[in-house]
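[1] Next comes the sequence, and after it the predicted model I'd like to discuss.
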Amino acid sequence: AIDVSGVGGTSFAAVEYYRAKKRKNNFQRVLSDVFWDWGIPTAISVVEVSQTVNVPVIASGGIRDGVDVAKALTLGASLASLSQPALQAAIKGLKETENMLSFIMDGLKNAMFLTGAESVKQLRKVPIVITGKTAEWLKLRGFNLENYARKGRN
């Protein structure tokens, strides 16, 4: 499997920024600040990888709730992973972690209900309309977005 870990999750340039700031390394701090938002967004990474190679794709980077999981699956991810919500909940204890997982699962179930998908397999076939900067990027990279808007139709 390939974990795309796109922009939206942990910025390791941001981590280095704070490490450099603590060490009073102004050069490294400025350089890290320049690259803070560097990278390819998760949604685009999922499409690029899933349409290019025939291996399972893990969507991570900015996945925060069940709707994000549903979006990742409809874009071509085999599964999604998240760390920030899980770690924030785990710090507060087991009950908060259980609540967070229930929130994720309920969000995914609601997204499936609202799209008429009775299973994750069906959710992957739900037509979606990709717009905005994501659409612009993918079109420039040669991806046919009509395939996403018309998927599931025979």
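    In hand now; what should we look at? In this text the structure is predicted, and so the values were computed from the model without any measurement.

[2] Please make it C-alpha for all contacts and neighbour counts, starting now.
    OK.

[3] Just list what the strand or helix carrying Ser45 packs against, helices and strands only.
    Ser45 is part of helix 42-50, with elements assigned from DSSP states H and E. Applying 3 or more CA pairs under 8 Å, 6 or more residues apart in numbering; DSSP states H and E, we find helix 42-50 packed against strand 57-59, helix 66-75, helix 132-140.

[4] tell me the most buried of the ones you listed?
    Using mean count of other CA atoms under 10 Å, the stretch among the helices and strands packed on helix 42-50 with the largest mean neighbour count is strand 57-59, at a mean of 25.

[5] counting contacts, what elements does it pack onto?
    Packing partners of strand 57-59 (3+ CA pairs under 8 Å, 6+ apart): strand 2-3, helix 42-50, strand 79-80.

[6] Name the next helix or strand downstream of the longest helix along the chain, please.
    Longest helix in the chain, counting residues (DSSP state H): helix 94-115. Counting by DSSP H and E, the element after helix 94-115 in chain order, helix or strand, is helix 120-123.

[7] Mind giving me the packing neighbours of that following helix?
    Using 3+ CA pairs under 8 Å, 6+ apart, helix 120-123 sits against helix 66-75, helix 94-115.

[8] Can you give me the buried ones in it?
    Residues Val120, Leu123 are the ones in helix 120-123 that count as buried (16 or more other CA atoms under 10 Å).

[9] Please compare the first structure with the one that follows:
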Amino acid sequence: MSTPAQSKEFTVGQLAARSGVAVSALHFYEREGLIASRRTSGNQRRYSRDTLRRIAFIRISARVGIPLAMIRSALDELPSGRSPTKRDWARLSRSWESDLTARIDEMTRLRDNLTDCIGCGCLSLSTCALANPGDRLGQNAIGPQRVFDPLGPDRRGVADPSV
């Protein structure tokens, strides 16, 4: 017979079903320190109910582009075993606002430049506003200066604007 504490816990499969997150993702979140479980005497994972809210917090944060390292730092500020509250979310989202605004501005600039690029076929680094705005690379040397990574060094789809 289960105790009241045990009935408030989820197996990894139950947590996956309730949260809509794959078991492999839950294991990843746990390895990354985003969620925690306790182990039964049979070495099975058990998750407390507050883990559901932590997962929702993780998914929403990631959806708006917050890196997992920042999400982990935010969750580390909370007392252990406590769900993020609406007040926590408001405080954390305010701290992320400037970063999100900068990302939105970057994406808007990319969108606007892509509109100009569609069908242009310029194939010229001296005129491409996306790969080499203002021909900054041409000032360094002749020939290829870098291999263009469409995801950029920050992996967000933005080439380094300082190049």
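    Arrived safely, thanks for sending. These numbers come from a predicted model, not from an experiment.

[10] Please state their TM-score.
    After superposition, the two chains reach a TM-score (TM-score structural alignment, normalised by the length of the first structure) of 0.25; 69 aligned residues with a CA RMSD of 5.6 Å.

[11] re earlier: of all the helices and strands packed on strand 57-59 of the first structure, which lies closest to Ile104 of the first structure?
    Smallest distance to Ile104 of the first structure across those (CA to CA): 11.1 Å, for strand 79-80.

[12] Strands of the second structure, residue ranges please.
    For the second structure, the strands defined by DSSP state E cover 9-10, 38-39, 45-48.

[13] ok so, going back, for the helices and strands packed on strand 57-59 of the first structure, please prepare CSV with the additional fields mean neighbour count.
    Formatted as CSV, these follow (neighbours: other CA atoms under 10 Å):
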stretch, mean neighbour count
strand 2-3, 17
helix 42-50, 22
strand 79-80, 19
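
[14] Make a markdown table from those and add distance to Ala13 of the first structure to it.
    Formatted as a markdown table, these follow (distance: least, CA to CA, whole Å):
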| stretch | distance to Ala13 of the first structure |
| --- | --- |
| strand 2-3 | 19 |
| helix 42-50 | 17 |
| strand 79-80 | 23 |
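
[15] Between these, which one is closest to Ala20 of the first structure.
    Nearest of those (CA to CA): helix 42-50, 26.7 Å.

[16] quick check: angle from that closest one to helix 132-140?
    Orientation of helix 42-50 of the first structure against helix 132-140 (axes from the mean of the first three to the mean of the last three CA atoms, to 10 degrees) gives an angle of 20 degrees.

[17] Helix 66-75 and helix 42-50 of the first structure, what's the angle between them?
    Using the same axes, to 10 degrees: helix 42-50 of the first structure against helix 66-75 is 30 degrees.

[18] Let's have the helices and strands packed on helix 42-50 of the first structure in TSV, adding distance to Glu16 of the first structure.
    Listed next are those as TSV, based on distance: least, CA to CA, whole Å:
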stretch	distance to Glu16 of the first structure
strand 57-59	23
helix 66-75	27
helix 132-140	28
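
[19] just so I know, which of these lies nearest Gln88 of the first structure?
    Distance to Gln88 of the first structure, taken as CA to CA, is lowest for helix 66-75 among those, at 16.3 Å.

[20] Val23 of the second structure: neighbouring residues, count only.
    15 (other CA atoms under 10 Å).

[21] And for it, nearest residue in space, chain neighbours not counted?
    Among residues not flanking Val23 of the second structure along the chain, Ala16 sits closest, at 5.6 Å (CA to CA, 6 or more residues apart in numbering).

[22] Roughly how far does Ala16 of the second structure sit from Arg46 of the second structure?
    12 Å (CA to CA, to the nearest Å).

[23] same thing with His27 of the second structure?
    Per CA to CA, His27 of the second structure is found 12 Å from Arg46 of the second structure.

[24] Comparing the two, which residue is more hemmed in?
    Ranked by neighbour count (other CA under 10 Å), His27 of the second structure and Arg46 place Arg46 first, with 20 against 17.

[25] So that one sits against Gly13, correct?
    No: Arg46 of the second structure lies out of contact with Gly13 (CA atoms under 8 Å); the separation is 9.9 Å.

[26] tell me, how many neighbours does Val117 of the second structure end up with?
    Just to correct that, residue 117 of the second structure is Cys rather than Val. 14.

[27] ok so, going back, isn't the residue nearest to Val23 of the second structure right up against Tyr29?
    No: assessed by CA under 8 Å, Ala16 of the second structure is found out of contact with Tyr29, at 11.9 Å.

[28] on that earlier part again, and the strands of the second structure: which comes nearest Val23 of the second structure?
    Among the strands of the second structure, the nearest to Val23 of the second structure by CA to CA is strand 45-48 (11.4 Å).

[29] All set now, cheers.
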